[in-house]
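Asker: my questions concern the predicted model and sequence given below.
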Amino acid sequence: MTTLETDTAPRAASGEGERTSEMPVRWSIPLALLACVLLAFFDKISIAALFSDDGFQQAMGIGFDTTKLGLLMTAFLLSYGFSSMLLSGLGDRIAPVRLLTWMMVSWCGLMALMGFTHSYNAMLVLRILLGIAEGPLFSLAFAIIRHSFPSHLQARATMMWLLGTPLGAAIGFPLSIWLLNHFGWQSTFFTMAILTLPVLFLVRFGLRHVRMEAGQNKASAPTPEARSAARRELFASPYFWMVCIFNIAFMTYLWGINGWLPGYLIKGKGIHLEHAGWMSSLPFIAMLVGEVIGAWLSDRVDRRAAACFISMGGAAIGLWLVLHLNTPLAVIAAMSFSTFMWGTGAPNIFALLAKATRPAVSATAGGVFNGLGNFAGALSPAVMGALIAFTHSMDSGLIFLVVIAVLGCALLLPLLKRY
């Protein structure tokens, strides 16, 4: 196996991961996780491309009922959040690679069943089950990276698999729409099911060197009593909850931008519809670039809390500038600066979580962290929509995000010197 770098630091006394100074750093691990996250994002968003399709609406027997259509996404997000919090702890008891394999097999089966479904209620149940099956993914990825990479490389390794989210948005929507236009709505589900098979092979191959089973190293593996004590310590730690609440602000920004950016450009700034399409993609490209640069810089400096503070603060400043600009290019430039700054913090927030928690409960910590963030993120577009309706101003939605970002920065102040 080709390696790019070897960790020469001795194992920390706290037992960080299962790594030793002789174990090479294998970049196939985050690359395999990237493929997995990319596939999961395809599964997550493919349904949105069908909302305006007459064939899908007739098959479900609901017509253009926006409430029922939206519920297909909301039901997924809510079950995803619950699963992330309640089931991610399985990754601390079951070998994460084995658990991830069974999760992907279930994704494949559920997507295939959706392609055969001609009932709205059945589709809703399948979406809920898909959310449950995908919920532990991010916490498992976090645990695998934490146990496989030294701390000074964790942000870069995390960045590699986190890129699956913006890449998923950039590739998933066009792919789903192309399949829909050429082969019908059922093809979108069948294609996602078929894609699971090569990705599963890639994941099994890329993660074949990961060893996290409790029995692999009995001398250092935590006992059930030690793991239970670590879990109690986790839930009693104010620093853990500070990081989790900051992630709520972090995810509120992300889903708020995802939900309202095109609408804000069109309705709030008067940018013509034919221009809004390509213009609305530029901030997400900037976000991707920010993730890459932020991960590299922060791994060199290793000040995770400061990196997240600067990231969220820069995102707030960018949105504040958007509120005061009117020309299309200036608005897009300010919005892109905002999303770029947010992107610089995305890999670092997982590295910050690793610093604030113990390795024995990595999956549990990641599950609570990810679940709370996604609950809040799912509510963000609805809250912004309510504010816009109440004030009759598109700017009120962005002001909401600015306030949340500033509050998130304030919450990190006690952590700046510690982490």
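Answerer: Right, received. Where do you want to start?
Asker: from now on I want contacts and neighbour counts done on CA atoms only, so please keep to that.
Answerer: Noted.
Asker: the helix or strand hosting residue 331 packs against which elements?
Answerer: Following DSSP states H and E, one finds residue 331 within helix 328-356. Other helices and strands packing on helix 328-356, by 3 or more C-alpha pairs under 8 Å, 6 or more residues apart in numbering; DSSP states H and E, are helix 154-162, helix 238-263, helix 273-301, helix 304-323, helix 362-391.
Asker: please redo it, this time with the cut-off set to 6 Å
Answerer: In this structure, helix 328-356 makes packing contacts with helix 154-162, helix 273-301, helix 304-323, judged by 3 or more C-alpha pairs under 6 Å, 6 or more residues apart in numbering; DSSP states H and E.
Asker: deepest-packed of these, please.
Answerer: Highest mean neighbour count of those: helix 154-162, a mean of 27 (counted as mean count of other C-alpha atoms under 10 Å).
Asker: outside of that helix, which residues touch it?
Answerer: Outside helix 154-162, the residues within contact range by C-alpha atoms under 6 Å, 6 or more residues apart in numbering are 30, 33, 34, 295, 296, 299, 347, 348, 351.
Asker: excluding chain neighbours, give the residue nearest to the second one in space.
Answerer: If I follow you right, that is residue 33. Spatial nearest neighbour of residue 33, excluding adjacent residues (C-alpha to C-alpha, 6 or more residues apart in numbering): residue 161 at 5.4 Å.
Asker: can you check the fifth one too?
Answerer: Counting by C-alpha to C-alpha, 6+ apart, residue 296 lies nearest to residue 156, which is 5.9 Å off, once chain neighbours are set aside.
Asker: do you know how far that neighbour is from residue 74?
Answerer: 31 Å (C-alpha to C-alpha, to the nearest Å).
Asker: count residues in the vicinity of residue 115, would you?
Answerer: Residue 115 is flanked by 18 other residues according to other C-alpha atoms under 10 Å.
Asker: so who does it touch?
Answerer: Contacts of residue 115 (C-alpha under 6 Å, 6+ apart): 186, 189, 190.
Asker: wasn't it part of a helix?
Answerer: Yes. The assignment for residue 115 by DSSP: H, G, I helix; E, B strand; the rest coil puts it in a helix.
Asker: from residue 189, how far off is it?
Answerer: 5 Å.
Asker: go on, residue 306?
Answerer: Counting by C-alpha to C-alpha - residue 306 and residue 189 are separated by 42 Å.
Asker: ok, residue 228 next?
Answerer: For residue 228, the distance to residue 189 - C-alpha to C-alpha - is 41 Å.
Asker: likewise for residue 350?
Answerer: 31 Å.
Asker: likewise for residue 144?
Answerer: Per C-alpha to C-alpha, residue 144 is found 29 Å from residue 189.
Asker: who's in contact with the closest residue to residue 91 other than its chain neighbours?
Answerer: Nearest in space to residue 91, with sequence neighbours left out and distances taken as C-alpha to C-alpha, 6+ apart, is residue 363 at 5.3 Å. When contacts are counted by C-alpha under 6 Å, 6+ apart, residue 363 is found next to 88, 89, 91, 92, 139, 140, 143.
Asker: comparison target below:
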Amino acid sequence: MPFALYVLGLAIFAQGTSEFMLSGLLPDIATDLNVSLSAAGALTSAFAVGMVLGAPLVAALSLRWPPRRALLAFLVVFLLVHVLGALTSSYEVLLATRIVAALANAGFLAVALAAAAGMVPPDAKGRATSVLIGGITLACVAGVPAGALLGQLWGWRSAFWAIALVSAPAVVAILRSVPDRASDTTTPSTRAELRALGNPRLVVTLLLGALVNGATFCASTYLALLVTTVAGLDSLWVPALLALFGVGSFVGVAVSGRVADSRPVPLLVVGGVALGLGWVVFALTAGSPVAMVVLVCVQGALAFGVGSTLISQALYAAPGAPTLAGGFATAAFNVGAALGPWLGGITISAGLGHRSPLWVSAALVVLALVLGAAAHLVRRRTTRSLASTA
């Protein structure tokens, strides 16, 4: 894999850390800025909304820029708003920086996915995607806990400074290692990319990605409740199990990247079935600490292995629209990240118990499997019909 891919992975590591680290910093932010905890929580929601709405729009705006210029612009903006966030004493300004950071993150990820696909042979998109998604999983393993630790030691602003510092070397490295153009030197057209997005295979892939990611975030969001109230473990186990989930995620992305290009359908079918069954087993055995430790790691690997494969399949489904396909894939996965926890919260509020998010996760994966099977049958029938009339 080209060195430039790992540079992009470093930048995505910083961006993933920024997206998820606020969960451990919200009380300090609320106290420091003299706002309510719910108002501080809106900082997280603002980032999520910016990712969902901004990914396709910002990706479309960047189509006329060379990849290196677009990546540098997004990353420099991302770095600067974190500096501003670390300096400001205004809640309104901090909220605005989170929205702008999300837009920059969404645009960077969309362009990075397209650029990565252009840096490798046409049949290696899965491996290239796994390097980038690996940055997100490393953020879960190391970046988020490190951000929380910095917040405890030197205040929440130090975590924002750390994001800016980690992003800085990526700016220099992108200048030196990312080509102005991918191997395909044609300048993308917004109209041409929009036409390519009409592929039904891409639409189905995006829906599957949203469902699978919804299942992942539904379960992981309520993991702390499962650890303390269902398994009966001390709260000190929560960060350890979250880190273990991140380790499993990293392993899943790394392994799936080696298979996603050559055997994507078997990987998605077998991995999807195993993922759905895993959530069922997790729901049934969540009271066992041993089972929880094992399944947290296994489900992290399966969830991110299947999820990263779906991202690469989105790029394969729209070879004529790599940037917008990356943008819509980013949006779809963030829709899932918002939908899953919301559904899990509904079941808990309805009195169905703290295991109920795991059942929701299982249902979402089953729905993805049914949708994928139905799309496959429709495609086969269409192919046969066309062959018979030829």
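Answerer: Structure's in. What do you need? Because the structure is a prediction, the values reported are computed rather than measured.
Asker: once they're superposed, tell me the TM-score.
Answerer: Put the two chains on top of each other and the TM-score (TM-score structural alignment, normalised by the length of structure 2) is 0.89; 377 aligned residues with a C-alpha RMSD of 2.3 Å.
Asker: map the residue nearest to residue 33 of structure 1 onto structure 2.
Answerer: Taking TM-score structural alignment, the alignment pairs residue 161 of structure 1 with residue 132 from structure 2.
Asker: go on, residue 329 of structure 1?
Answerer: The alignment partner of residue 329 of structure 1 in structure 2, by TM-score structural alignment, is residue 290.
Asker: and for that match, the neighbour number?
Answerer: 11.
Asker: can you list the buried residues in the longest helix along structure 2?
Answerer: Longest helix in structure 2 by number of residues (criterion: DSSP state H): helix 356-389. Using 16 or more other C-alpha atoms under 10 Å as the test for burial, helix 356-389 of structure 2 gives 356-369, 371-372, 375.
Asker: can you state the direction angle for it and helix 289-317?
Answerer: Note on geometry: by axes from the mean of the first three to the mean of the last three C-alpha atoms, to 10 degrees, helix 356-389 of structure 2 and helix 289-317 are set 30 degrees apart in direction.
Asker: what separates helix 356-389 of structure 2 from the chain centre, distance-wise?
Answerer: 23 Å (C-alpha atoms, centre = their mean, to the nearest Å).
Asker: check stretch 272-280 of structure 1 too.
Answerer: The answer for stretch 272-280 of structure 1 is 26 Å, by C-alpha atoms, centre = their mean.
Asker: for residue 326 of structure 1, helix, strand, or coil?
Answerer: The three-state assignment at residue 326 of structure 1 reads coil, by three-state DSSP.
Asker: what about the closest residue to it other than its chain neighbours, neighbour count?
Answerer: Closest residue to residue 326 of structure 1 apart from its sequence neighbours, by C-alpha to C-alpha, 6+ apart: residue 269 at 6.4 Å. Neighbourhood size, residue 269 of structure 1 [other C-alpha under 10 Å]: 18.
Asker: what does residue 269 of structure 1 align to in structure 2?
Answerer: Checking with TM-score structural alignment, residue 269 of structure 1 has residue 231 as its match.
Asker: equivalent analysis for residue 381 of structure 1, please.
Answerer: By TM-score structural alignment, residue 381 of structure 1 lines up with residue 341 in structure 2.
Asker: residue contacts, its match?
Answerer: By C-alpha under 6 Å, 6+ apart, the neighbours of residue 341 of structure 2 are residue 218.
Asker: 10 Å instead?
Answerer: Residues in contact with residue 341 of structure 2 (C-alpha atoms under 10 Å, 6 or more residues apart in numbering) are 214, 215, 216, 217, 218, 219, 220, 221, 222, 357, 360, 361.
Asker: next one: residue 69 of structure 1
Answerer: Residues in contact with residue 69 of structure 1, defined by C-alpha under 10 Å, 6+ apart, are 47, 48, 50, 51, 52, 57, 60, 62, 63, 120, 124.
Asker: mind putting the helices and strands packed on helix 328-356 of structure 1 into CSV with distance to residue 104 of structure 1?
Answerer: Putting these into CSV (distance: least, C-alpha to C-alpha, whole Å) gives the following:
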stretch, distance to residue 104 of structure 1
helix 154-162, 16
helix 273-301, 25
helix 304-323, 31
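Asker: closest to residue 130 of structure 1 out of these?
Answerer: In terms of C-alpha to C-alpha, the element of these nearest to residue 130 of structure 1 is helix 154-162, at 20.0 Å.
Asker: next, the angle helix 273-301 makes with that closest one.
Answerer: 150 degrees.
Asker: quick one: average offset of helix 154-162 of structure 1 versus structure 2, please.
Answerer: Superposed on structure 2, helix 154-162 of structure 1 shows a mean distance of 1.4 Å to its aligned residues (mean C-alpha distance after the TM-score superposition for structure 1).
Asker: which SSE is immediately downstream of that helix?
Answerer: Going down the chain from helix 154-162 of structure 1, the next helix or strand is helix 164-183, by DSSP H and E.
Asker: now do that following helix: which elements does it pack against?
Answerer: Helices and strands touching helix 164-183 of structure 1, by 3 or more C-alpha pairs under 10 Å, 6 or more residues apart in numbering; DSSP states H and E, are helix 28-45, helix 185-206, helix 273-301.
Asker: could you pull out the buried residues of that helix?
Answerer: Quick answer for helix 164-183 of structure 1 (16+ other C-alpha under 10 Å): 164-169, 172-173, 175-177, 179-180.
Asker: closest to residue 370 of structure 1 out of the helices and strands packed on helix 328-356 of structure 1?
Answerer: Among those, the nearest to residue 370 of structure 1 by C-alpha to C-alpha is helix 154-162 (12.8 Å).
Asker: so what corresponds to residue 222 of structure 2 in structure 1?
Answerer: Per TM-score structural alignment, residue 222 of structure 2 is aligned with residue 260.
Asker: so that match touches residue 383, yeah?
Answerer: No. In this structure, residue 260 of structure 1 is not within contact of residue 383 by C-alpha atoms under 10 Å, at 11.1 Å.
Asker: neighbour count: the two, which is higher?
Answerer: In this view residue 260 of structure 1 and residue 383 are compared by other C-alpha under 10 Å, and residue 260 has more residues nearby, 18 against 14.
Asker: residue 222 of structure 2 and residue 343 touch, don't they?
Answerer: No. The criterion here is C-alpha under 10 Å, and residue 222 of structure 2 misses it with residue 343 at 11.3 Å.
Asker: overlap in contacts of the two?
Answerer: 356, 357.
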